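Asker: Return a 3D structure for these sequence lines:
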Amino acid sequence: MIGLLKFITCGSVDDGKSTLIGHILYDSKLLYTDQEEALELDSKVGSRGGKIDYSLLLDGLMAEREQGITIDVAYRYFTTEKRSFIVADTPGHEEYTRNMAVGASFADLAVILIDASQGVLVQTRRHARICALMGIRHFVFAVNKMDLVKYDQETFRKIEEQIKELQEELSLANVKIIPVSATEGDNVTTKSDNIPWYTGEPLLEYLETVDVREKSEEEGFYMPVQRVCRPNHTFRGFQGQIESGQISVGDEIVTLPSKEHAKVKSLLIGDKDAQTAEKGRPVTIQLDREVDVSRGCVLANKTELPVSKSFTATVLWMDDGELLPGKEYFVKIGTKEIPGIVTNIQYKIDVNTGEYIPANNLRKNEIAVCDVILQEEIVLDEFDDHKALGELILIDRITNMTSACGVIKNSEVDEETDLKCVFAHGKLKANGDIFEEFYYNMESMTVTKIKPSGKSYTIGDEIPVEGESYQYPDYFDVIVFRDKVAVQIRDRKVSAILPIEEYEYKGLPLINGRGFKILVDSKEKADKLFAELKEQGYKPGSEFFNRWLQFEAYRKIVFRDSIY
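Answerer: Below you'll find the model as predicted:
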């Protein structure tokens, strides 16, 4: 028997997800006698004229049966002669997208149902996008209700082309397309005589044989520490699950983030000594010297793992309340839970079209790219490089509810892709942010920058020259280094936005894109500044900033007990 397969079923409302899994269980003789009798009895009062309603096996809540839709994630465990399975049947309705995302987070494969009479719908795209976001790499598109289109091959081929377009749009790998009828059983557990033009295997046979193991293993060994075990003064072991590679007695490891080196003195799998342990094993590791390691730290060997306190992530917002920049959450990455703040929403992603939309807030079931800053540096990485260190959830500090889930895109804040621009005119865009608020968080003892609403200003617009932590003069010029744009402010209004090469210094105060004073008071100094900027490719470093900029001229840091 090959390894356990964890998969999810998803699709639009009434596409037949529960019916499909119920039919697999029924046909495969995987029900107890009392379950089978109860199913047949319940079906007699259902909507199929006395025929068996296979969906009743999974729609367990009374509210689900009354509405005729799935509203919660139903997990089922079953085993055939060839494989063991865990399946999550998830809601199709948009209102329950977060429930569907929870089911997707555990799965290795997604079975996405498509109504043959309707083709690829908005919800199909939504669910495929979310499954890809949650790290699923294997997809089965089950074109269901083929009986309603009289098993027409041409109808199936048209839908097949739609799926291939979606596959290309989302860069989906390992896609299988199967025509089925969940109610009639065509191509569910056995090949259908009604669909002779389909030469592939039926759904269950494919699920029994598909290999979902990653073709490219993550680099090296790493294990997030779940618990420090100290039963007595002579033993100190670090417990966790190995997420990549293997480790053996005698191997040298590095502890992160403390970056200490030690050798493996002993390994325990359960209560048994072992010489080697590999990926997927829960293990206790004892080292040959004392090191600074606690829950949330990582033991690593032959791999480079970033240590950072800021990152950019793609998140699915799951809370009933809105996400607004500046609110503090507990951020859980790997085995580490730490206070953090969402400092900026770069843009929303339209889950139906994939379009990037500038945004100032986030509502339930929306997806966005956000910047997050943590209370201190921890071990984290991009999801594509080290999955266990690239997954995260945001936990509300008051209610302790999970507010969002997501994956890390960049292990440092990625401002290059931020769609917000403070100043724009024609093709000129300046992404500096002179309206950021600077707060000192008394609770976490950190300085945090909070981006404002994200409004863009163009020629003729009046700007806010005063905020909680900044106050600018009525007449000044803004030089946005990275974007090579100059903005002239006259009487609190934008009078010009021009390329930096066309700008001439007129003796007014100069401010950079963050609101820091530029120490220029003559044309000679201005010429020198711009010459250095050009020489450094308009991406100056700390030495340049220390020499040319002053923070406290127009800015201050506002103290707050906590940032909400």
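
Asker: For the rest of this, base every contact and every neighbour count on C-alpha atoms.
Answerer: Will do.

Asker: Residue 256 reaches residue 379, doesn't it?
Answerer: Yes - here residue 256 lies in contact with residue 379, judged by Cα atoms under 8 Å, at a distance of 6.7 Å.

Asker: which neighbours do those two share?
Answerer: Contact with both residue 256 and residue 379 is made by residues 297, 298, 307, according to Cα atoms under 8 Å, 6 or more residues apart in numbering.

Asker: all helices for the stretch 151-300 of the chain, in order.
Answerer: Residue ranges of the helices in the stretch 151-300 of the chain, as given by DSSP state H, counting those that start in this stretch, are 153-170, 203-209.

Asker: Next, the structure of the following sequence, for comparison with the previous one:
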Amino acid sequence: MDILRFATAGSVDDGKSTLIGRLLFDSKAIFEDQLEAVERTSRDRGTEYTDLSLLTDGLRAEREQGITIDVAYRYFATPKRKFIIADTPGHIQYTRNMVTGASTADLAIILIDARKGVLEQSRRHAFLTTLLRVPHLVLAVNKMDLVDYSEARFEEIREEFTAFASKLNASDLTFIPISALHGDNVVSRSENMPWYEGSSLLHHLENVHIASDRNLVDVRFPVQYVIRPHSATSQELHDYRGYAGQVAGGVLKPGDEVLHLPSGLTTTITGIDTFEGPVEEAFAPMSVTLRLADDIDISRGDMICRPNNQPEAAQEIDAMICWMADGLKLQPRSKLIIKHTTRTARALVRDLHYRLDVNTLHRDESAAALGLNEIGRVSLRTTQPLFVDDYARNRLTGGFILIDEATNGTVGAGMIVDAR
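Answerer: So this is what the prediction gives:
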């Protein structure tokens, strides 16, 4: 059974938390005591219905304000698929949280209030999801019950958003009219909207095809750890040498010829081990241990790939950066630590080309720095080569984080546009 990671986004009070609560409730993914606690809190607040948003808005500050601040992760499963939900905030001051939640998502659900239509925040969320290369986008037009389940209103929103999405790189866009509060078109088809001929939201989540979204062409295996069980009792285990990591792209099989970077030496895979035992092939995002035919000096941060299909060994990197630090700005000559796959190096900010207004898509080329939650194009110089691909080609080998040397805190997330 495969796993679908999806993120929800939308403006304040568009019903993200209620939608997730409805998915959890209708798919029988919550316990009786959780439901009782939510019902009790709903009664204490004087609401006439069970407020399912309380299932995800876990922080007291969120409940008091009725907003989502942090990224809340929830898990549930149906007979067809397992799901990991990232409930991301809608506020512009929490852009960094949305970037964090959507960076690993296979699909994003953007909620729009049917009464308010496409807002500036809706456009911002759509831009961010396409910037992060989330392969599938669902526009859920919520609160259809408050517009009398109007087909005309739904079509109006669909046309407006489609016109905006034509400016973005949105490859798969689906529109679903829903009412999260009443469950219309969330888990099962709604009788209140007979004019809608598509599937319910959960049916779409269960059946959307994600296997082809991963890069199965470019073999990329960043080495995370070298396994040498020196304390082993048997001679066979004592001689064991394996290279553990997560497959970031392509398909690996025993007998395949592979190349090691940075040495440039080639060898052959003799076996692929997992926690459950040996396997005949490995692909993203499996975590495996490779056994190789030759003893090569391999350590953490190195890359295993195909001889005729190598990533760029780059020290000059152009990237889109989302700045996440409060009280610290990104500006030319800043010195940071860059962590790319399993490799860590020091980096110098050579140039800030422009700051991007995520609401209007306007480029401010006069910007001198990036502040909290701002996004811009930046040139970096690293102290050692990183084995990279463009983010558009591979999200794992095309993404990185920036770390402050003084505090060791994550201050930025980057998506590689060009490398040399």
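
Asker: Distance to residue 327 of the first structure added to the shared contacts of residue 256 and residue 379 of the first structure, as a markdown table?
Answerer: Supplementary listing: these in a markdown table, determined by distance: Cα to Cα, whole Å:
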| residue | distance to residue 327 of the first structure |
| --- | --- |
| 297 | 25 |
| 298 | 28 |
| 307 | 23 |
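
Asker: These into TSV, with extra columns for distance to residue 82 of the first structure and neighbour count?
Answerer: Below are these laid out as TSV (distance: Cα to Cα, whole Å; neighbours: other Cα atoms under 10 Å):
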residue	distance to residue 82 of the first structure	neighbour count
297	39	23
298	37	29
307	43	17
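
Asker: sorry, back to before: looking at the helices of the stretch 151-300 of the first structure, which is buried most?
Answerer: helix 203-209 (a mean of 18; mean count of other Cα atoms under 10 Å).

Asker: Spit out the contact partners of the residue in the second structure that residue 341 of the first structure lines up against.
Answerer: Counting by TM-score structural alignment, residue 341 of the first structure corresponds to residue 348 in the second structure. When contacts are counted by Cα under 8 Å, 6+ apart, residue 348 of the second structure touches 332, 333, 334, 335, 336, 380, 381, 382.

Asker: Selecting buried members of those in PyMOL, what would you type?
Answerer: Typed into PyMOL, the next command selects the buried ones out of the contacts of residue 348 of the second structure (criterion: 16 or more other Cα atoms under 10 Å):
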select buried, resi 332+335+336+380+381+382
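
Asker: What is the aligned counterpart of residue 81 of the first structure in the second structure?
Answerer: Structural alignment (TM-score structural alignment) places residue 81 of the first structure against residue 79 in the second structure.

Asker: do the same with residue 161 of the first structure
Answerer: With TM-score structural alignment as the criterion, residue 161 of the first structure pairs with residue 159.

Asker: ok, so what distance separates that match from residue 117 of the second structure?
Answerer: Between residue 159 of the second structure and residue 117 of the second structure the computed distance is 11 Å (Cα to Cα, to the nearest Å).

Asker: Residue 229 of the second structure versus the residue of the second structure positioned farthest from its centre, what's the distance?
Answerer: No residue in the second structure sits farther from the centre than residue 235, which is 43.3 Å out by Cα atoms, centre = their mean. Relative to residue 229 of the second structure, residue 235 of the second structure is positioned 11 Å away (criterion: Cα to Cα).

Asker: again with residue 266 of the second structure
Answerer: To residue 229 of the second structure, residue 266 of the second structure is 24 Å away according to Cα to Cα.

Asker: Neighbour count: the two, which is higher?
Answerer: Just comparing residue 266 of the second structure and residue 229: by other Cα atoms under 10 Å the higher neighbour count belongs to residue 266, 18 against 13.

Asker: what residue of the first structure matches up with that one?
Answerer: Residue 266 of the second structure maps onto residue 261 of the first structure when the alignment is built from TM-score structural alignment.

Asker: What sits closest to that match if chain neighbours are left out?
Answerer: Closest residue in space to residue 261 of the first structure, ignoring its immediate chain neighbours: residue 254 at 4.6 Å, by Cα to Cα, 6 or more residues apart in numbering.

Asker: In this structure the one you found contacts residue 297, no?
Answerer: No - Residue 254 of the first structure is beyond contact range of residue 297, at 10.6 Å (criterion: Cα under 8 Å).

Asker: Would you indicate which residues of stretch 81-92 of the first structure are buried?
Answerer: Taking 16+ other Cα under 10 Å as the neighbour-count basis, stretch 81-92 of the first structure is seen to contain the buried residues 84, 85, 86, 87, 88, 89, 90, 91, 92.

Asker: Reformat those as CSV; add secondary structure and distance to residue 478 of the first structure.
Answerer: As requested, those are arranged in CSV below (DSSP: H, G, I helix; E, B strand; the rest coil; distance: Cα to Cα, whole Å):
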residue, secondary structure, distance to residue 478 of the first structure
84, strand, 63
85, strand, 60
86, strand, 58
87, strand, 57
88, strand, 54
89, strand, 55
90, coil, 51
91, coil, 51
92, coil, 49
